[in-house]
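Engineer: Dropping a prediction and its sequence here:
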Amino acid sequence: MTPGPGPGEGRSGEDRVRLVRLEGAVNVRDLGGYPTTGGGRVRWGRVYRSAALHRLTAADLATVEQLGLRVVYDLRTEAEIERAPSLLPGGVRCERLAIGGSAARTRELTDLVVAGRLAEVPPDFLARVYDAMAETGAPTFGRLLTGLAEPDATPALFHCTAGKDRTGVAAALLLSLLGVDEAVILDDFELSAVHYTDPKMARLRRRLDGTDVDVERYRAVFGAPREALGTLLAALTERHGSVQGYLEEAAGTAPDLPERLRAQLVEPLGQG
């Protein structure tokens, strides 16, 4: 159960929702509303996460424009961006912060699934992908989080292709620095199963209807199991003492980064 407002629920009784509904993009979500240590909560309308933005309709662009985004951080590789360049409203700055590795590993997994060799996929595959991503992508995650801490840096949005792996890890790191409880962070991560995995599986079922392909085996590719992210967070804590320690040691972020992020993105309960 997701603490605070979930998909389609009002924000503390207000007429706002976590999910931003777009025709041409999925898994677009506001990271606001989550409680933080010290009696605060993440501000609504400051940071969004999403999947790729290359199929936005005119109506979508109008909706995105209403979010007032100042910057969009694109975590995809150059090759991914070339295949599917983002569509954004005028005046929105786009920063490319490529985090590689996960796309290639996902293709590797997809190839095994398509070939019917699911037994060869290790049960901790995604956890391994996330761990490798955190180590090789640490400087990029650090730049993203440092950028979000700048005055007047938000509203902002960060995204990858599916909005669940690279984006999911980035969101987890951000929420951790903001003081959100780990169980809530994992709940937020699992929302990708609702807003990405389930729709993706439904489209696959329609496409493969009448064939003898077991569509469910693709869930290993498109899933968002909380165990994978939980394993990563535990590993970072074991190696670096905390998520903050990981970012300082592996990404070179400043010791006051959490404080600066909270100043921008956390408010006392009852405000907003």
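Structural biologist: Everything's here; your move. All figures in this text were calculated on a predicted structure; none of them were measured in a lab.
Engineer: going forward, measure contacts between C-alpha atoms and count neighbours the same way
Structural biologist: Fine.
Engineer: who touches residue 237 in this structure?
Structural biologist: 243, 245-246 (C-alpha atoms under 8 Å, 6 or more residues apart in numbering).
Engineer: just checking, which of these belong to helices?
Structural biologist: The helices, defined by DSSP state H, take in 243, 245-246 from the contacts of residue 237.
Engineer: and of those, the nearest to residue 136?
Structural biologist: Distances from residue 136 to the ones in helices among the contacts of residue 237, taken as C-alpha to C-alpha, are shortest for residue 246 (12.2 Å).
Engineer: Could you tell me how many residues sit around that closest one?
Structural biologist: By the measure other C-alpha atoms under 10 Å, the count of residues near residue 246 is 24.
Engineer: ok, for residue 95, nearest residue in space, not its chain neighbours?
Structural biologist: Excluding its sequence neighbours, the residue lying closest to residue 95 (C-alpha to C-alpha, 6 or more residues apart in numbering) is residue 73, at 4.9 Å.
Engineer: Spell out which residues sit in contact with that neighbour, please.
Structural biologist: Listed by C-alpha under 8 Å, 6+ apart, the contact set of residue 73 reads 94-97, 144, 156-159.
Engineer: try it against this one:
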Amino acid sequence: MGVGVDMKEAEKVSYKIVAEPPSHIKLGPHEQFIFIKHKQFHKAEGVAGILSHPKSMQYAQLSDRLKNEDQLGLPQHRLVLLVHGHQAHKNSNYQPILASKLAGEGFYVLRIDFRGLGDSEDCKDVSLGRTIEQDTEDIESVCELISCERLRDELFELPVTLDTIVGHSRGVMAMFEFCRRYPNRFVPNLVNCSGRYDGRGIVQKRLKYTPNWRKDGGFYCDLPRHGGVVKTWIPKSETMSGVECPTHLFGQINQQSSIMSCYGTCEEVIPLTAVASFANLFQGRHYLEMIRGATHNFYGLPNDPNALKLPLRNGLVNYCYVVADKIAEYLSWEKQLQRFYAKTQYIKGTPINPAEIVTRWPLPHAYSKVSNFRDLGGYQTVYQGRRIKTGCFYRCANVCDITPDALKYLQHKLDVVTVFDLRAPDEAKENGLLDNNKLVKSLPFNNNMNTSPEVLAEHYQGLLISSYSFPKAYMIVLKNSIDSIKTFFQFLLEPQGAVAFHCTAGKDRTGILSMLLLSILGVDDDTIAREYELTTLGLKTETKLIKKLEARGDLYYSMLGPNSEALVKEYHLTPDKMAKTLLSSRYEAMRFFIDDFRAEYESADSFFMHELQFSTHAIGRLRDLYLEE
């Protein structure tokens, strides 16, 4: 079978990479043919799949990846799972095209065969056939693999998060039913391609093509198996599992999940009333794309004029390329950022009043003249799902220009008793200070910027070359800020009211402190990185800082240190490009920093105990103080 991983008793799943796939499996240079086996669900090899790695991983060094960033997206901590429909398999329709497209943009993509199809093992019970419940078990097997850190990191090389499931036709039912059956498996993005809503249509279809299927207890159809086509008996129970699937309950899935639906205007299998049904079911979080001229499987009709000049497949216009483009756009970092902002801009329920709704952004710039001011509360944690309390911590950019009314609101309505300034004193004087000695506490990070020229140059290289090199700079800041970090968290142990903290933009030093705060309170890495990325939106009002950074011009070259000329040539750096990088706050910058943090300190708890000298009792007190009951 090729490279295998032995299953430990404590692990429910195992995987195998097939070193020499069968001849019908055609792999790209960045793909692997694998089997995933769940101890509880599978009795043979498990489910077969093709794993596409980010294409930029063909370059071993980060420097080489950065040089080719414009052509190939840098690796992301995000996995997209593709699941097929009836009489289909992992390479049906748009799946290989979409996998290649997303891998080129930095995603990991796994497309699997459900049991009983393609190269996966047979159905658990052939007398029942491929039921929706069985399909959800196959999806759960993938999730269980991702949740097993050892296996996940071996297979994917990065601690990936299941970011998206894309389902087609019957696979859409399996996708939504999985999310309903396994509520703890949160998936941010769900893509419905040609999904059926009303299962009664399945009965009508069967009666049309096989009128005696009920009486006979099933029907025969051709299914793709191991590179060929096999005439297979489909038991009545398999059909009825789709008919009886409780689609009306899909609205129960996690409210933080966003749903995209994609249908062809020439859909001939699913009634297009499904579009309205899903839109109503997922009101407020549903996005629709109609592919003009496309059928159920996203091909054109025989007389299609092919106005888009798309490639043909079997003589038909291949709209699968359009589908891939639409889904890739939906999953772009800009679109995901906007959706996360929309879903989190209000926090529903507070410890005082569960029916209360508070804004995450209580000091809008137009009113306060403070950018990037937001509440870090409301996020769910790993501790019995308890959320971080609202109104305890606020992060922001420099507050020196705060209006008198906003300052009063900050102190008397938000109950902020201390504003921690993470800037070095000289930097604070140069960029503006809040004239309120009782409220502001200086807490300089990065050892007051009192570091050697070599370390300082390394720090700026990390911030100026690419957002993917931020972790290098962030680790320098973190290690040079231990005393200040310890002071901050000791203050939190004796709460007197809410606190705010900021640096210049509220991005880097503030982002590091936010990561530590959210991590020790139990927020997952994906949410921490998405929260960090909100600064992209929060800084749009920081015109004074933006102009100042843009005006530095050639000064950026000297900040790179003695090797600036070589670095500028290697990474095609310009002052404008470096200024934009310095202001960026991409999701992946934080995820890679968290990776480096874990490699260095193992965990947030370990960092607090060994670096900050906090006892387990003190860590527990932080959680008791700042997590909702």
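Structural biologist: Now that the structure is in, tell me what you want to look at. The structure displayed is predicted, hence computed values, not measured ones.
Engineer: TM-score for these two?
Structural biologist: Scored against TM-score structural alignment, normalised by the length of structure 1, the superposed chains reach a TM-score of 0.79; 250 aligned residues with a C-alpha RMSD of 3.2 Å.
Engineer: coming back round to it: kindly confirm my reading that the residue nearest to residue 95 of structure 1 is in a strand.
Structural biologist: Yes - Residue 73 of structure 1 sits within a strand when classified using DSSP: H, G, I helix; E, B strand; the rest coil.
Engineer: What about residue 613 of structure 2, how many residues nearby?
Structural biologist: By other C-alpha under 10 Å, the residues close to residue 613 of structure 2 number 12.
Engineer: What's it aligned with over in structure 1?
Structural biologist: Taking TM-score structural alignment, the alignment pairs residue 613 of structure 2 with residue 252 from structure 1.
Engineer: Contact partners for its match?
Structural biologist: 139, 142.
Engineer: and the gap between the residue nearest to residue 95 of structure 1 and residue 132 of structure 1?
Structural biologist: Look at residue 73 of structure 1 and residue 132 of structure 1: by C-alpha to C-alpha, to the nearest Å, they are 21 Å apart.
Engineer: again, but for residue 223 of structure 1
Structural biologist: To residue 132 of structure 1, residue 223 of structure 1 is 18 Å away according to C-alpha to C-alpha.
Engineer: Between these two, which has more neighbouring residues?
Structural biologist: Neighbour totals were compared for residue 223 of structure 1 and residue 132, and residue 223 leads with 20 against 16 (other C-alpha under 10 Å).
Engineer: could you flag which of the contacts of residue 73 of structure 1 are buried?
Structural biologist: The neighbour-count test (16 or more other C-alpha atoms under 10 Å) applied to those identifies 94, 96-97, 144, 156-159 as buried.
Engineer: got CSV for those, with distance to residue 206 of structure 1 too?
Structural biologist: Output for these, formatted as CSV (distance: C-alpha to C-alpha, whole Å):
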residue, distance to residue 206 of structure 1
94, 35
96, 34
97, 35
144, 37
156, 35
157, 31
158, 30
159, 27
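Engineer: Can you tell me which of those comes closest to residue 126 of structure 1?
Structural biologist: residue 159 (18.3 Å).
Engineer: That closest one and residue 71 touch, don't they?
Structural biologist: No - using C-alpha atoms under 8 Å, residue 159 of structure 1 makes no contact with residue 71, being 11.4 Å away.
Engineer: Which parts of the stretch 1-150 of structure 1 are helices?
Structural biologist: Assigned by DSSP state H, counting those that start in this stretch, the helices in the stretch 1-150 of structure 1 fall at 58-66, 78-83, 102-114, 125-136, 138-148.
Engineer: Pipe the ones you listed into CSV and attach distance to residue 2 of structure 1 per row.
Structural biologist: Below are the helices of the stretch 1-150 of structure 1 laid out as CSV (distance: least, C-alpha to C-alpha, whole Å):
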stretch, distance to residue 2 of structure 1
helix 58-66, 25
helix 78-83, 32
helix 102-114, 26
helix 125-136, 22
helix 138-148, 24
